[in-house]
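# My questions are about this predicted structure, shown below with the sequence.
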Amino acid sequence: MEYQEAANLILQAKNMYALTGAGISTESGIPDFRSDTGYYKEFDGATALSRDVLLGDPDRFYHEGFVMLKDLFAKKPNAGHKALKKLEDLGYLKGVITQNIDNLHTLAGSKKVFEVHGHTRTVHCMSCHKTYPFQDYVDLVTVEEEIPPRCPACQGVLRPDVVMFGDMMPQDFQDAYEAMETCDLLLVAGSSLVVAPVSYLPGMAKKLIIINKEATPYDYKADVVIHEGIGQALTKILSLVEEGASR
């Protein structure tokens, strides 16, 4: 019943966006950040991935935060990412707002992706701002054992292009906020909706679908709530959308 209701909302929407969190990527082998089996069980992500630790305690950053970032590399998109890409191809989804830094929406082929917490494709020099591939950065740390890794051009400190605790939000967040001003349906997939300021975005949508294994603070106001695996749920909804569009 909930799947058909979700498909009907998608078929009727004019400006639908998706908001994704760590839950969509667990099926790609990436542990989430907040469950008992997530990264926060091993590290305190609020400090391990903070600007203060990156700059003030690089040894800790490269033994904790860096490990979390490096583990995202070489993962593959799953059925959830592919279903959202297909919804975009069909013209129903205008874009994906993601809290994830794992690049999986881009790898799946989604064209309009707002990476509101950054990504792990590149790093940049904090002095000269030159950009390098993330793999070059990994090699400096793991092969050259350079902590902190330095810019080959000017010897400034390199840092990942991810939004850390203590950083300003990037332009992608402002762009996502502006997109939400015209959003008539937001499909939330795999987000706990507790991390600000992204957690404010669902309140801007006229209608709301939430797919998440655990309850969220927005369940009470959502039009449809599905507590199930993201890949399975999105695949079912996509099938019903395609069936409805063919009638």
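It's in. Residues are numbered from 1 along each chain as shown.
# can we go C-alpha only for contacts and neighbour counts from here?
OK.
# Burial check on N103, number of neighbours?
Neighbouring residues of N103 were enumerated by other CA atoms under 10 Å; the total is 21.
# next one: A153
The criterion is other CA under 10 Å. On that basis, A153 has 9 neighbouring residues.
# again with S127
Every residue meeting other CA under 10 Å relative to S127 is counted, giving 12.
# by contact count, what packs against the biggest strand by length in the chain?
If you go by DSSP state E, the chain has its longest strand at strand 118-125. Strand 118-125 sits against strand 131-133, helix 134-142, strand 158-162, with contacts defined as 3 or more CA pairs under 8 Å, 6 or more residues apart in numbering; DSSP states H and E.
# Tell me who's in contact with the residue nearest the centre of the chain.
For the chain, N100 is the residue whose C-alpha lies nearest the centre (CA atoms, centre = their mean; 2.0 Å). For N100, the set of contacting residues under the criterion of CA atoms under 8 Å, 6 or more residues apart in numbering consists of 20-22, 115-119.
# for T120, same thing?
By CA under 8 Å, 6+ apart, the contact list for T120 reads 69, 72-73, 101-103, 134, 160-162.
# for comparison:
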Amino acid sequence: MRMRPTLNWTPTGDLPPGTTDLEPVAAALGTGGVLVLSGAGISTESGIPDYRGEGGSLSRHTPMTYQEFTASAPARRRYWARSHLGWRTFGRARPNAGHRAVAAFQRHGLLSGVITQNVDGLHQAAGSEGVVELHGSLDRVVCLTCGAFTPRRELARRLEEANAGFAPVAAAINPDGDADLTDEQVGDFHVVPCTVCGGILKPDVVFFGESVPPSRVAHCRALVDGATSLLVLGSSLTVMSGLRFVRHAAQAGKPVVIVNRDPTRGDQHAVARVTLPLGTALTTVAGQLGIPGDGTL
């Protein structure tokens, strides 16, 4: 492996300008003990849009809140119709070069852990292990009454049977796997209940307006405490669920490096924000660190 650069950092509180210089990323990884925090931006190259970047889904789509989902049967019908259709596309997404690079860094002992704000499972599909899914995962379904978990593929089969011929054309697929459908397209979509108790089913993800489980937050804080530095990949850090870990790292004197095209809410805590596309940036850094690449890292 090539000589690894050293990351020197003095917290100033100044807002770093965006840069295309990959040295801060290579320096952090070269030191080892890096904790990765990823957001929707790392999955855009897999065909899954982000929330807040250019053309992000929040400009045209308001995600359903937990309160709306639990209080309204029509809202649940609307959600499951859209989510069922979106799952057909979302479930076929495959890891891209960014996910594969993160897995390669982990295999080579450069990472102390991986936290993702995404619900797509693509880090695991690329080979990353021990990934903390901060907001849960769309491939699991939980009953809000009895707490039973079932695989999403099983629910998809039941929904297919209950809604034969349901095949509207969606305007777009969103980062949460929700498809954009009109009320007319949703129609009288039939929602199925829990097979154990007949209760309400919900994807095992943290909805807007819902809190991340405290035990999960505590685990992530412990990962930050045990890391040498924090590498943020493709997150705007707009919501507190991710930003709090950036603040925690900075307060502990740990370098924070961000790779994100647009400015983020955590830039003031970072040594640098790299504005290159994630797949290109991480693959290039892997080469600089002597990690052999065969097209899949």
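On my side now, so go ahead. Just so you know, these numbers come straight off a predicted model, no measurement behind them.
# CSV please, covering the contacts of N100 of the first structure and showing neighbour count and distance to A222 of the first structure.
Rendered in CSV, the data for those read as follows (neighbours: other CA atoms under 10 Å; distance: CA to CA, whole Å):
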residue, neighbour count, distance to A222 of the first structure
T20, 26, 16
G21, 22, 17
A22, 22, 20
E115, 25, 24
V116, 24, 22
H117, 22, 24
G118, 24, 27
H119, 20, 29
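# ok, those vs D89 of the first structure, which is closest?
Comparing the contacts of N100 of the first structure against D89 of the first structure with CA to CA picks out T20 as the nearest, at 17.7 Å.
# Now which residue in the second structure aligns to the closest one?
Structural correspondence for T20 of the first structure with respect to the second structure (TM-score structural alignment): S38.
# measure its match to L138 of the second structure for me?
In this structure, S38 of the second structure and L138 of the second structure are 16 Å apart, going by CA to CA, to the nearest Å.
# three-state assignment of P24 of the second structure?
The local conformation at P24 of the second structure, judged by DSSP: H, G, I helix; E, B strand; the rest coil, is helix.
# Which parts of the first structure are helices?
Ranges of helices within the first structure are 2-12, 45-48, 51-56, 58-63, 65-70, 79-89, 104-108, 134-142, 171-180, 230-245, based on DSSP state H.
# out of those helices, nearest to P31 of the first structure?
If you check each of these against P31 of the first structure by CA to CA, helix 65-70 wins as the nearest, at 9.7 Å.
# quick one: what's aligned to the residue nearest to the centre of the first structure in the second structure?
Residue correspondence, TM-score structural alignment: N100 of the first structure in this structure matches N118 in the second structure.
# Which stretch of the first structure is stretch 142-149 of the second structure matched to in the alignment?
Alignment of stretch 142-149 of the second structure against the first structure: residues 124-131, by TM-score structural alignment.
# Pull up the distance across the matching stretch, start to finish.
End residues of stretch 124-131 of the first structure are separated by 4 Å (CA to CA).
# Over to stretch 111-131 of the first structure?
Between the opening and closing residues of stretch 111-131 of the first structure lies a distance of 22 Å (CA to CA).
# Over to stretch 85-95 of the first structure?
Its start and end residues considered, stretch 85-95 of the first structure measures 9 Å (CA to CA).
# Pull out the buried residues from that stretch.
Residues of stretch 85-95 of the first structure classed as buried: 85-88, 92-95 (neighbour count, 16 or more other CA atoms under 10 Å).
# of all those residues, which comes closest to H129 of the first structure?
Distance from H129 of the first structure was checked for each of the buried residues of stretch 85-95 of the first structure by CA to CA. The minimum falls on G95, at 28.5 Å.
# List the contacts of the closest residue to that closest one other than its chain neighbours.
Taking CA to CA, 6 or more residues apart in numbering, and ignoring the residues beside it in sequence, G95 of the first structure has K112 as its nearest neighbour in space, at 4.8 Å. When contacts are counted by CA under 8 Å, 6+ apart, K112 of the first structure touches 94-96.
# Now flag whichever of those is closest to G29 of the first structure.
V96 (20.6 Å).
# List the contacts of the closest one.
With the criterion set at CA under 8 Å, 6+ apart, V96 of the first structure makes contact with 17-20, 110, 112-114.
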